[in-house]
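In: model this:
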Amino acid sequence: MFKKISLIANRKSGQNSRDAEAIDRALSAFGDGAARFDWHPETPIEDTVARALARDPEMVVVAGGDGTVMAVASALLGSGVPMGVLPLGTFNFFARGLGLSEDPEVAARQMMSAEPHDIRVGMVNGQAFLNNASLGIYPAILRERETVYSRWGRFRLAAHWSVVKTFLRFRKPMKVTLTIDGKRETRRTALVFVARSAYQLNLFGIDGEDAIDADRFAVLVSRAETRRALFMMAARLALGHPMRGRDYDLYSAKVADIHTKRRRTLLAFDGEKRLESGPFRFRMSDESLTILLPQSDAEA
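Out: Reported below is the predicted structural model:
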């Protein structure tokens, strides 16, 4: 049972009444030993994590979506302090992959009796990621999603509409050169998706869990090269029936290098994105992240 807890909350996530109430209920569940630290995304996350660690907590809890969790996890690498997750985002793939409830208060109670477990996270050009990183159509979807969210709010239906709009604007696939564990191959594709977590793959019926269980990346290269093929692939994903060899090719990788023709390419990582100069090197982190697994998942 943890007694001294530092909770880091994304200030933007706590601005609406629902999230603010959820954080308050979680703090109550954690007890008198919990203290809250607000992070403003305009400031370095390392500063907030340093303040949270200064009180020598037994656990650091992140209140936010996958992007916030990724930012805090990156700052906690190698610290040895267990990290818990209070899901407040739209999808919460990382929290759900750990077996945590999407109800923040229930998740808080699960964490109080959870087991610490060390993992290595994915890195791409020095950027940590927990779920996935990608090049191609998916980063473009995230860019469109921000526009849709600004107009309609952060709803899952709005996120799905951003997919449709991006597909309609699709023109041609990108040319990439993949070097996976020393083997080189050139492809034309709309998407290269590098997964570090099996949860999202299993959710859509995509292969790759075996690679991740072997402490490797599951590298998926879309076979779709046209707008129609993208819509067909998305439909099969929605139904949970994508097929390896028809919709995508799968590579198991310890290290993957990806070269694109463009000087700068939009890179997505755990729901965030930014323009980056290639080539893109994917590898495992040198330092471990200590996460908290609910007892049933820790035993499994």
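In: contacts and neighbour counts: CA atoms only from here.
Out: Fine.
In: in the stretch 201-300 of the chain, what residue spans correspond to strands?
Out: For the stretch 201-300 of the chain, strands defined by DSSP state E, counting those that start in this stretch occupy the ranges 217-222, 248-253, 256-260, 264-269, 272-277, 280-284, 289-293.
In: quick one, which of the ones you listed is nearest to residue 131?
Out: strand 264-269 (7.8 Å; CA to CA).
In: by contact count, what packs against that closest one?
Out: Of the remaining helices and strands, those touching strand 264-269 by 3 or more CA pairs under 8 Å, 6 or more residues apart in numbering; DSSP states H and E are strand 132-136, helix 137-152, strand 272-277.
In: related to what we said a few turns ago, now the strands of the stretch 201-300 of the chain as a markdown table including distance to residue 145 and mean neighbour count?
Out: Formatted as a markdown table, the strands of the stretch 201-300 of the chain follow (distance: least, CA to CA, whole Å; neighbours: other CA atoms under 10 Å):
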| stretch | distance to residue 145 | mean neighbour count |
| --- | --- | --- |
| strand 217-222 | 21 | 25 |
| strand 248-253 | 24 | 20 |
| strand 256-260 | 24 | 20 |
| strand 264-269 | 13 | 20 |
| strand 272-277 | 11 | 15 |
| strand 280-284 | 24 | 20 |
| strand 289-293 | 29 | 24 |
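In: nearest to residue 114, out of those?
Out: Of all the strands of the stretch 201-300 of the chain, strand 289-293 sits nearest to residue 114, with 5.2 Å by CA to CA.
In: how far off centre is the closest one?
Out: Relative to its chain's centre, strand 289-293 lies at 15 Å (CA atoms, centre = their mean, to the nearest Å).
In: show me the contacts for residue 123.
Out: 129, 281-285 (CA atoms under 8 Å, 6 or more residues apart in numbering).
In: let me fix that: residue 198
Out: 97, 208-209, 212.
In: which one of the helices and strands packed on strand 264-269 is the most hemmed in?
Out: Each of the helices and strands packed on strand 264-269 was scored by mean neighbour count; the highest is strand 132-136, a mean of 24, by mean count of other CA atoms under 10 Å.
In: one more sequence to fold, the one below, so I can look at both together:
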Amino acid sequence: MRRAALIYNPASGQQQHRRLARVQAAAQTLEAAGIAATLIPTEAAGSAGAQAAAAVTSGHDAIFACGGDGTVNDVLQGLVAHAPDVPLGVVPLGTGNVLAFDLGIPRGPAAAIRKQLTFTPRRIAAGQIEYQGRDGNRESRYFTLGASVGPDALMLYRTHPALKKRIGIFEYFRQAVLFLLNHPYEEFQVSIAGREEKTRCSQLSTVRVTRIGNRIRYFTMDSGLHRDDFHALWVATPNLIRQGIYFLSLWGGFKWKVQGIDGMLCGELHCEVLPDQTYAHGLYAQADGEVLGGLPVTIRIVPQAFTLLMPPVTAH
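Out: Now for the predicted structure:
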């Protein structure tokens, strides 16, 4: 690594002057290690991918996404399409920093850079989701963490941007409470590659990372960024008590079997609406915390899609 670009959203989050100072601290840490650093503010919503590709064209040999998981996802689009061999690093500054947490990257910008200077570039798979865009056309997007269809995507869709900016993660909690109080149980159909039986469910999540949560409390999945698959989890019960028991068991590290909730490792699946089901609030898909569109949805693994700075593999 000789020349790194640090891409950040200057308009995101609270206290924007502090955000710039943190990006500058990350750049200074790189320069202290003998690596030239360029700060690149995003120009518009969704521009980070094209700007990452342009930075590579201009001679940068590493890209650091400075922000939350949404910023990482934007940058990922440009690297997968144009520079899959250029390593992606993360400076966690956002509301959600699931990827940084899974990789063991500290929240402080200087500490995050120093940690990743000990990491190894590794070519890994990405997830890809194809969905129905809001204009009716088929679209696709890559992801690192996971993608889902159902109530969690609807909650993200309803998240109020101004409140999220002001109260952060508590806006997600507010939407979760509103959902539990008001949302009806609505099913769709899932077909998993290699599995003859089709599944009816109300929520489908695919997960690529191993650890989900935060440094205070998290739960682990069978998935992992080093794998060429994802963990698919579906909810096929309207019983909120069963759902609560299952997710509490995950949180406690037990992974209890609960009727109506199941999962498996797989590499591709397809979701579609049921002709006998009405959808009062619509069905939405999301990837890496960004709401995308509606059904039909196909989620698959793309092997060797991009390069990520990852902790060195330890011999057993």
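In: so which of the contacts of residue 123 of the first structure would you say is closest to residue 199 of the first structure?
Out: When the contacts of residue 123 of the first structure are ranked by distance to residue 199 of the first structure (CA to CA), residue 129 comes first, at 14.3 Å.
In: and the closest one, what's its match in the second structure?
Out: Structural correspondence for residue 129 of the first structure with respect to the second structure (TM-score structural alignment): residue 143.
In: sec struct for the spatially closest residue to its match that is not a sequence neighbour, please.
Out: Once flanking residues are discounted, residue 143 of the second structure sits nearest to residue 127: 5.0 Å by CA to CA, 6 or more residues apart in numbering. Classification of residue 127 of the second structure using DSSP: H, G, I helix; E, B strand; the rest coil returns strand.
In: you'd agree residue 127 of the second structure is up against residue 299?
Out: Yes. Counting by CA atoms under 8 Å, residue 299 is a contact partner of residue 127 of the second structure at 7.1 Å.
In: with adjacent residues omitted, what lies nearest to the residue mapped onto residue 244 of the first structure from the second structure?
Out: Mapped onto the second structure by TM-score structural alignment, residue 244 of the first structure lines up with residue 257. Counting by CA to CA, 6+ apart, residue 257 of the second structure lies nearest to residue 246, which is 7.4 Å off, once chain neighbours are set aside.
In: would you quantify the distance from the one you found to residue 260 of the second structure?
Out: When distance is defined by CA to CA, to the nearest Å, residue 246 of the second structure is 10 Å away from residue 260 of the second structure.
In: of those two, which one has the most company?
Out: In this view residue 246 of the second structure and residue 260 are compared by other CA atoms under 10 Å, and residue 246 has more residues nearby, 21 against 15.
In: now do the contacts for the more buried one.
Out: Contacts of residue 246 of the second structure by CA under 8 Å, 6+ apart are 255-258, 261.
In: isn't there a strand covering residue 101 of the second structure?
Out: No. Per three-state DSSP, residue 101 of the second structure lies outside any strand segment and is helix.
In: can you tell me what it aligns to in the first structure?
Out: Using TM-score structural alignment, residue 101 of the second structure pairs with residue 96 in the first structure.
In: map residue 269 of the second structure onto the first structure.
Out: Residue 269 of the second structure maps onto residue 256 in the first structure, by TM-score structural alignment.
In: contact partners for the spatially closest residue to that match that is not a sequence neighbour?
Out: The spatially closest residue to residue 256 of the first structure, leaving aside those adjacent along the chain, is residue 180, at 4.5 Å (CA to CA, 6+ apart). By CA under 8 Å, 6+ apart, the contact list for residue 180 of the first structure reads 251, 253-257.
In: residue 252 of the second structure too?
Out: By CA under 8 Å, 6+ apart, the contact list for residue 252 of the second structure reads residue 219.
In: same deal with residue 135 of the first structure?
Out: By CA under 8 Å, 6+ apart, residue 135 of the first structure lies in contact with 191-193, 265-268.
In: again, but for residue 192 of the second structure
Out: By CA under 8 Å, 6+ apart, the neighbours of residue 192 of the second structure are 198, 266, 268-270.
In: how about a markdown table for those residues, with distance to residue 61 of the second structure added?
Out: Shown next, in a markdown table, are the contacts of residue 192 of the second structure (distance: CA to CA, whole Å):
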| residue | distance to residue 61 of the second structure |
| --- | --- |
| 198 | 45 |
| 266 | 33 |
| 268 | 32 |
| 269 | 35 |
| 270 | 36 |
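In: over in the first structure, see which of those survive.
Out: On the basis of both residues aligned by TM-score structural alignment, their matches' CA atoms under 8 Å, what survives of these in the first structure is 198, 269-270.
In: ok, of those residues, which one's closest to residue 309 of the second structure?
Out: Using CA to CA, residue 269 is the member of these that sits closest to residue 309 of the second structure, with 28.0 Å.
In: quick one, strands of the stretch 51-200 of the first structure?
Out: Using DSSP E, counting those that start in this stretch, the strands of the stretch 51-200 of the first structure run over residues 59-64, 83-87, 115-119, 122-124, 127-129, 132-136, 174-180, 183-189, 191-195.
In: mean shift between the first one and the second structure?
Out: On the superposed models, the aligned residues of the second structure are on average 0.8 Å from strand 59-64 of the first structure, with distances taken as mean CA distance after the TM-score superposition for the first structure.
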